[in-house]
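Undergrad: using only what follows, build the 3D model:
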Amino acid sequence: MTKNQIYSINGPVVTVKNAVDFHMLEMVYVGKQKLLGEVISISKEKTTIQVYEVTTGIVPGEPVYPTGEPISALLGPGLLTNIFDGIERPLKEIAKEEGIYIPTGSDVEPLDKTKKWDVKITVKKDDLLKFGQIYATIQETDMIEHRLMVPKGFDGRVIEVKKSGTYTLFDCIVKTEDTHGNVYELNLTQKWPIKTARPVFQRLPISKPLISGQRVIDTLFPIAKGGTAAVPGGFGTGKTMMQHQFAKWCDADIIIYVGCGERGNEMTQVLEEFGELIDPRTNKLLLDRTVLIANTSNMPVAAREASIYTGVTIAEYYRDMGYHVAVMADSTSRWAEALREISGRLEEMPAEEGFPAYLPSRIAQFYERAGYMETLNHAESSVTIIGAVSPQGGDFSEPVTQNTKRFVRSFWALDKQLAYARHYAAINWNTSYSEYVLDLTKWYDQNVGLSFLTNRKEIMAVLAEENKLLEIAKLIGADILPDDQKLIIEIGKVIRYGFLQQNAFHKDDTYVPLEKQNLMMAVILYLYDKAKHYIEEGKSLNLLLETSIFDQVIKMKYDVPNDQLDQFDQYYKSIDRTIKRIK
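TA: This is a model prediction of the structure:
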């Protein structure tokens, strides 16, 4: 009788009785089809395995094969431009070989092992190599140089070096020998356990913004390189669109997009659009510096959990080369739902709304892998994580949103009413926040100007005051308000339509540099200041509103090209002329 036989099957959860040769978090192959699984619980009586593939067709009595190693990602050249599923199977290759559906037990290699890469070896014989040190480089795409780093446990003195030239993934190019006489072969790849964070030399203080060109983010609710942000929003509020825009324009070097449990047709659209997007920095395909991980809602539920970890492991790999990486996770709610389903099948005690009691710690572990780091090869780089949250019915009080709020420092709350009013980005300025402003103060002062944060503070104050006045106006009507309060509502409208609302299809408004954002704020506040003095002199606000000056200021986002910022001077003169004319 074969040992390690399947005893019971409950969806993606499989148990083995009286097994002794399994370890926690070990990767195993389940059944005759060799489905990929992971050991998640061990007791004296039984071992529990979660299977990352559909278990239809397997029966009790089939064998389970241990591997002795954890679930790992294969890392090497060829990751960029590729599309993987949650357990790093290449979807394009599977489609070529097997058709549009992924067969169970598919063992297509994650990376093309026959492709030849032009390798430039940067070490020589007798060099001492340590974990994380770069020993060769490859031009992976036109934009990104892939830096091969010594894997963990391969430290030692170089005893053999091949010449720079063309090699396939598993060709040995360097040999090292450790102090015990063990010889190791270095090729173009390495493996890393996806649930273990890659080590760094030290975590550095956060001090630089991740600039997206989206005014409501860069100015009001910034995110730092190495920071974390949550994007909660109900159905149709623009979470995916916002992550697209952010991926296209943010100043990260590498983009990792994880589609976790999203609808298949939506994910298809994402993949097609990413394949066509042009990188504005280079005028080449954005895909040349992007890795896409697609785990749609009809794929095995357990693989959703793995997809998040696979994505962040690839991000850390490129971070260790010295790149700034942005991870878009869409959406972490589907990942949490996968945890809930598996927890239910394991008959664990449920916490709030049926989610497992360990939900907060899992969310924390994911977001903790972000950070601004000094790598083992002493480069400064970062992983920034932006996680979309899809609360049912747009209810932000549900557990995933509330627990995510505890572990992120930027919260961009998407608003259904703004989205339906075609206000992009539909970030509600009254319920969103960012805790990075203080960390970034020095950078803003040095790179944008001392006026930037002062202008931001005044804009935020006007919006807060406008919100209070709109509540009063709903009760008693806006006509009863005095002119100075009506002015705040009017300036609030200028800020909302002229500054916060952005047009992704307009060449000068889709991306706005920080300098222009600051100048726009300055013009709006100048109009507010001049209009306030005008009203204090006893003049009528209605006369000022009858001029076109407010509309003129709203349209400046279109009328001033991003490379002709000196045109803002005309607005100050126009405001002065208009007020002088009606006095």
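Undergrad: contacts, neighbours, all on C-alpha from now
TA: Noted.
Undergrad: helix, strand or coil for S397?
TA: Going by DSSP: H, G, I helix; E, B strand; the rest coil, the secondary structure assigned to S397 is coil.
Undergrad: how far away is it from T431?
TA: Plainly put, S397 is 13 Å away from T431 if you go by Cα to Cα, to the nearest Å.
Undergrad: what's the answer for W249, then?
TA: The spacing between W249 and T431, counted by Cα to Cα, is 25 Å.
Undergrad: do D439 as well
TA: In this structure, D439 and T431 are separated by 21 Å, where distance is defined by Cα to Cα.
Undergrad: before we compare anything, build this one as well:
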Amino acid sequence: MKVGRIIKVSGPLVVAEGMEEANVYDVVKVSDKRLIGEIIEMRGDKASIQVYEETSGVGVGAPVYTMGEPLSVELGPGLLEAMFDGIQRPLEAYQKIAGDFLERGIEVPCLDRDKKWNFTATKKVGDYVKAGDIVGVVQETSVVEHKIMVPYGIEGTLKSINEGDFTVVEKIGEIETSKGIHELIMMQKWPVRRGRKYSQKLNPVEPLVTGQRVIDTFFPVTKGGTACVPGPFGSGKTVVQHQLAKWADAEIVVYVGCGERGNEMTDVLMEFPEIIDPKTGESLMKRTVLIANTSNMPVAAREASIYTGMTIAEYFRDMGYSVALMGDSTSRWAEALREMSGRLEEMPGEEGYPAYLGSRLADFYERAGKVVCLGSDERVGALTAIGAVSPPGGDLSEPVTQATLRIVKVFWGLDSQLAYKRHFPAINWLNSYSLYLEKIGVWMDEEIASDWSSLRTRSMALLQEEAKLDEIVRLVGKDSLSEADQLKLEVAKSLREDYLMQNAFHDVDTYSPLDKQYKMLKLILKFQDEAEKAMKAGVYLNKILDLEVREKIARAKYIATEEINKIDGISEELTTAMDTLISEGGVI
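TA: Coordinates of the predicted model:
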């Protein structure tokens, strides 16, 4: 082990000399306290190191030990239901040793070395296996089967395979390769800054169903897609992320709290175990991995946290699962980049961010996707990356937001004015967009209803027309509009308040399946069709707006999923009420 010596300490940045044998991104242990660090720059024999723990008390002349390997995560049974910090230190295990506050220099293995897992083999002796092949399974939680794969770079004949109870580091078999015998264990390691390999990248066409009407209907994201949620303070970014983590139809959820408030991660910790997953009937935590690097934790570890989360998500993707990764928020990660760049005395870019901000963001989001996994069974996995962005003062022209928008294909723009009006989710339908609409529209028309795309297009046109009519109303008043335009305003208002608004804390309204969304949207637009028909027959608009059935249309969102046929009943009642008005009103 090569030993260097510290010549400079600047907060989380330490410079050491005598490090000519080390490489960029190698892990080091700093001082006799053995603080974890990572080399981020080499100049001759001098290494600049970002330290992932508090550096107070570390001085010039203290030793630096190189580990000879890059920052890596341990992948294997024990990831689910766990909570790690930004460099995959298990916080629960830390608490047992050090109490409620992190202490420096404590070394705890990322995955439990003592817990035994029941391994069942799916391959037999004599089988030829290669990287990515599944050799066996472990029932990690009651809802997720953890698939044990052959590590990358290993190929050969299975010489032995054992079944039974093993820890993650005990031998479960042997593979005879061209280079000799390779011992097989349930755990593998992977460098966090390098994307895991796959066989082929596919074109994502299937939507990630979130149960949030404004997202699924107007601005959907695919399984394997990328999305960002920018918005000012208090506009509901974290609640949107929580809703997606709770209800999106991904099989695995990786939630990264990057530089956020501690109480928000506490909410996740308190809520997720109590939420019953609608697909499995079990606790949501049974398929969730939490990475917590809150705002009071070392800033350098914040920079590593999203890579740690992404690598864990890729690992489950390689098993053939659909994985959703939530990053809350990438702005805090970019701020950590900016701080470290400043300490390195690099040339600053726009607003002090490093010049490589855009390329780092691209490296992160490009690791998402729908892929054919390595292995002989050609399984398909998907990784959807959704990042929150917290622009200072809600200014969407700032560098992090703009760099993100150049990469991701879905933009859910949160609006402080909507949040002020208590309209949640506060996603502004006039400036948000999804570049997956065409692909998902075809899927929706085939799987849900043949007129889904046409209903969506018509609804969006109504909302856009409402914005234009609002300008006229502000100038000369609503009464100056024709009855046809007043009807459009009423239908657009119904779309906004009865469809787009959704209560995250209501037992029924928190989640809306696709078939319910379709029936609700069709019902609102049917009201417009029936009203136009009645107006042509001479019925006054005020009589149409006074119909009692309008209240039932407004409350359709609170109809339970198992009773959605009641929406059809409201539709029939609407037709009857309009027919009655026409027969009573006649042609004037």
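Undergrad: ok, back up a step: quick one, which of W249 and T431 of structure 1 is more surrounded?
TA: Set side by side, W249 of structure 1 and T431 show unequal neighbour counts under other Cα atoms under 10 Å, the larger going to W249 at 20 against 11.
Undergrad: longest helix anywhere in structure 1?
TA: Longest helix in structure 1, counting residues (DSSP state H): helix 451-476.
Undergrad: check contacts around A464 of structure 1.
TA: With contact taken as Cα atoms under 8 Å, 6 or more residues apart in numbering, A464 of structure 1 is in contact with N430.
Undergrad: no, scratch that, I was asking about A16 of structure 2
TA: For A16 of structure 2, the contacting residues are G4, R5, I6, I7, K8, K46, A47, S48, I49, V64, taking Cα under 8 Å, 6+ apart as the criterion.
Undergrad: alignment lookup: M328 of structure 1 to structure 2.
TA: Matched to structure 2 by TM-score structural alignment, M328 of structure 1 sits across from M326.
Undergrad: likewise for L188 of structure 1?
TA: With TM-score structural alignment as the criterion, L188 of structure 1 pairs with M186.
Undergrad: so of the contacts of A16 of structure 2, which ones are in helices?
TA: Members of these lying in helices (criterion: DSSP H): none.
Undergrad: could I get the full set of helices for the stretch 401-550 of structure 1?
TA: 416-420, 437-447, 451-476, 483-495, 514-536, 541-546, 549-554 (DSSP state H, counting those that start in this stretch).
Undergrad: how about the ones you listed, which one is nearest A338 of structure 1?
TA: Between A338 of structure 1 and the helices of the stretch 401-550 of structure 1, the tightest spacing by Cα to Cα is seen for helix 416-420, at 25.7 Å.
Undergrad: pull the number of nearby residues for A73 of structure 1.
TA: Here the count is done by other Cα under 10 Å, and A73 of structure 1 has 21 residues near it.
Undergrad: list the buried residues of the longest helix of structure 1.
TA: Counting neighbours by 16 or more other Cα atoms under 10 Å, one finds that the buried residues in helix 451-476 of structure 1 are 452-453, 455-456, 459-460, 462-463, 466-467, 469-470, 473.
Undergrad: switch these over to JSON lines; also include distance to K125 of structure 1.
TA: Formatted as JSON lines, the entries for the buried residues of helix 451-476 of structure 1 read as follows, by distance: Cα to Cα, whole Å:
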{"residue": "F452", "distance to K125 of structure 1": "53"}
{"residue": "L453", "distance to K125 of structure 1": "54"}
{"residue": "N455", "distance to K125 of structure 1": "58"}
{"residue": "R456", "distance to K125 of structure 1": "56"}
{"residue": "I459", "distance to K125 of structure 1": "61"}
{"residue": "M460", "distance to K125 of structure 1": "60"}
{"residue": "V462", "distance to K125 of structure 1": "66"}
{"residue": "L463", "distance to K125 of structure 1": "64"}
{"residue": "E466", "distance to K125 of structure 1": "69"}
{"residue": "N467", "distance to K125 of structure 1": "69"}
{"residue": "L469", "distance to K125 of structure 1": "74"}
{"residue": "L470", "distance to K125 of structure 1": "73"}
{"residue": "A473", "distance to K125 of structure 1": "78"}
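Undergrad: what is the nearest of those to F201 of structure 1?
TA: For F201 of structure 1, the closest of the buried residues of helix 451-476 of structure 1 turns out to be L453, at 32.8 Å, with distances computed as Cα to Cα.
Undergrad: now do the residue positioned nearest the centre of structure 1 against L220 of structure 1, distance only.
TA: Here the mean C-alpha position of structure 1 is nearest to the C-alpha of M328 (Cα atoms, centre = their mean), at a distance of 2.3 Å. Relative to L220 of structure 1, M328 of structure 1 is positioned 20 Å away (criterion: Cα to Cα).
Undergrad: same check on P209 of structure 1?
TA: When distances are taken as Cα to Cα, P209 of structure 1 and L220 of structure 1 turn out to be 12 Å apart.
Undergrad: now do the SS call for the residue lying closest to A95 of structure 1 once chain neighbours are set aside.
TA: Leaving aside its chain neighbours, A95 of structure 1 sits nearest to Y101 (7.3 Å; criterion: Cα to Cα, 6 or more residues apart in numbering). Three-state assignment for Y101 of structure 1 (three-state DSSP): coil.
Undergrad: equivalent analysis for V383 of structure 1, please.
TA: Using three-state DSSP as the criterion, the local structure at V383 of structure 1 reads strand.
Undergrad: structure 2: which residue goes with that one?
TA: Under the alignment (TM-score structural alignment), V383 of structure 1 pairs with L383 of structure 2.
Undergrad: isn't that match up against V372?
TA: No. Applying Cα atoms under 8 Å as the test, L383 of structure 2 and V372 come out as separate, 11.6 Å apart.
Undergrad: which of these two has more neighbours?
TA: L383 (31 against 20).
Undergrad: got the contact list for the more buried one?
TA: Counted by Cα under 8 Å, 6+ apart, L383 of structure 2 has contacts 223-225, 313-314, 317, 322-325, 368-370.
Undergrad: which one of these is nearest to G236 of structure 2?
TA: The nearest one, if we look at the contacts of L383 of structure 2 relative to G236 of structure 2 and count by Cα to Cα, is L325, at 18.1 Å.
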